[in-house]
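J.: here is a sequence with its predicted model. Questions after.
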Amino acid sequence: MQPIVDLQGKVGLITGIANEKSISTGVAEACAQAGARLVITYQNERTRAFIEPVVHRLGVEDVYLLDATRPDTQQEVFERIRARFGKLDFAVHSMAFAKRDDLHGRVVDTSADGFALAMDVSTHSFIRLARMCEPLMELAGGGSLVTMTYLGSEKVIPNYGMMGLCKAALEAATRYLAAELGPRNIRVNAVSPGPLMTRAASGIAGFDGLMAAAVDRAPMHRLVTPEDIGALTAFLVSDAGRLVTGGVHFLDAGYNIMA
């Protein structure tokens, strides 16, 4: 397959791969095809087996544990990146979690503990990632951070509950990080795909109907794929996107513009 953009010589960190249908799988494939050397993380030993086909297919040698609830694992990942590559050119954040009751229940009923956990894993983990990336990206002469969001950040999506608040905060963090890291030539962007069936989406009640509505209402009458998300993300982390920062970039066949 013809590379989308040129990422030769760049080192990238990809988080959030759960299996071969994950958003991050499409991102990793696009970046690898464009020539990037990749570091891939997994959440725990149980999930490691599910990402092995992706790791094997892409020939990735650097596969590390990164549990968003354990800061020591994140520290170790970045120590290994520094020792192995001495720099980091881009990083993709695709981590989110909310307790099932908080995801399906009313926001007004969210517990303080549930709120804190969802915000920590879904939003503050991106801020922590950016802080760890900063010195390694400075060694590379600059870099690019990309996180994954969703329309539920600004519109009320049934059964999306607490995650809508997390994504709204994540998008605000994207703008503030872009402003703070811009002087160091580090760009920060969010990609907002339309609905697609992933392991995370399978936990949202009525998601099949949401996808059907997206196909019906979107001007292009299509669902986004992990490959589509990979193409846009590879552009954003490449030199072709060198002045693109602070934005939320919709990738949903135009669904977000419809009333």
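T.: Arrived safely, thanks for sending.
J.: CA atoms for contacts and neighbours, from now on please.
T.: Will do.
J.: what is the subsequent helix or strand relative to the top helix by length along the chain?
T.: Secondary structure of the chain per DSSP state H: the longest helix is helix 161-181. Using DSSP states H and E, the helix or strand that follows helix 161-181 towards the C-terminus is strand 186-193.
J.: second structure follows, compare the two:
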Amino acid sequence: MQKLVDLTGKRGLVVGVANEHSIAAGCARAFRAAGAEVALTYLNDIAKPYVQPVADEIGAPMLMPLDLREEGALEAVFEQVSAQWGKFDFLLHSVAFAPREDLHTSVVNCSSKGFSVAMDISCHSFLRMARLSRPLMTEGGALMTVSYYGADRVVEDYNLMGPVKAALEASVRYAAADLAAEDIRVFALSAGPIKTRAASGIAHFDELIDRVRERTPSHHLVSIEEVGRIAAFLASEAAGPMSGSVIYADNSFHVMA
């Protein structure tokens, strides 16, 4: 059967797989199904057993540790990618973190340190990856990050992550302008709420899921497979004219008043 998107011969790095149910896992499978070779990272030794099955499923040639809080860890990942591949074509950043005590309070009460940590790991890390990707995307490429509707509108209990995701989306626009001359496209993929390990940190998440399902025109939540198919398209040259855009994958929830 003909592929809807053909990424044959392309190579990509996916950062942020926590387990087989992660949005990043759905994207990694879609990239592989489209013909790409896909490398993965895992947070630490505790997380590795949950990521290893995804790596095995897609035949990942590299599975590398990456704790963004550790000095030099990100650089080590790119050094390995450079040594093994020499160049690559796309990157998916699906990383978000905020200290629990800061995430579970109102945004005006979050601490300066908590805000800085959340911004560094969830937003600035994408720009760091863009900078490190640049010399390895010798024939152009695509940089993608995962966002959420809470960047646009106030979502109850999303708190600190709202302004952080808003900054991430703004970073996408500026990075797209910075890198346009090198044919490096930059996108934010705003996915609807999905029951993932990361989402479980949001207070009352099950209630949020129910509210979103009720307000979504089809009354169906988006799946990681659906998000993955969109990511695979964004990784292709066909998405080039859309660089700098926030692409919504939420079954039209974001258009509802």
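T.: Good, I have the coordinates. What you see is a predicted model, and the numbers here were worked out from it, not measured in a lab.
J.: on that earlier part again, what's the mean distance for the longest helix of the first structure versus the second structure?
T.: Here helix 161-181 of the first structure, set against the second structure after superposition, deviates by a mean of 0.4 Å using mean CA distance after the TM-score superposition for the first structure.
J.: sec struct for Glu20 of the first structure, please.
T.: Put simply, Glu20 of the first structure is coil when judged by DSSP: H, G, I helix; E, B strand; the rest coil.
J.: how about the residue nearest to it when sequence neighbours are not counted, secondary structure?
T.: Using CA to CA, 6 or more residues apart in numbering and skipping residues adjacent in sequence, the residue nearest Glu20 of the first structure is Val54, 6.2 Å away. Secondary structure, three-state DSSP: Val54 of the first structure is helix.
J.: quick one, what contacts the spatially most central residue of the first structure?
T.: What sits nearest the mean C-alpha location of the first structure, by CA atoms, centre = their mean, is Ser94, with 2.7 Å. By CA atoms under 8 Å, 6 or more residues apart in numbering, the contact set of Ser94 of the first structure is Thr15, Gly16, Ile17, Ile23, Ser24, Thr147, Met148.
J.: ok, so of those residues, who is nearest Ala34 of the first structure?
T.: Ser24 (15.2 Å; CA to CA).
J.: which residues touch that closest one?
T.: With contacts defined as CA under 8 Å, 6+ apart, Ser24 of the first structure is in contact with Ile14, Thr15, Gly16, Ile17, Val92, Ser94, Pro226, Gly230.
J.: if we go to 10 Å?
T.: Residues counted as contacts of Ser24 of the first structure (CA atoms under 10 Å, 6 or more residues apart in numbering) are 14-18, 30, 40, 92-95, 148, 226-227, 229-230, 233.
J.: can you get me a residue count around the counterpart of Ala172 of the first structure in the second structure?
T.: By TM-score structural alignment, Ala172 of the first structure lines up with Ala170 in the second structure. Look at Ala170 of the second structure: counted by other CA atoms under 10 Å, it has 18 neighbours.
J.: repeat for Arg84 of the first structure
T.: Counted by other CA under 10 Å, the residues lying close to Arg84 of the first structure total 10.
J.: any buried residues in the host helix or strand of it, and which?
T.: Using DSSP H and E, Arg84 of the first structure sits within helix 71-85. The neighbour-count criterion (16 or more other CA atoms under 10 Å) identifies Thr73, Gln74, Val77, Phe78, Ile81 as the buried residues of helix 71-85 of the first structure.
J.: distance check, the third one against Gln2 of the first structure.
T.: Using CA to CA, to the nearest Å, we find Val77 of the first structure at a distance of 31 Å from Gln2 of the first structure.
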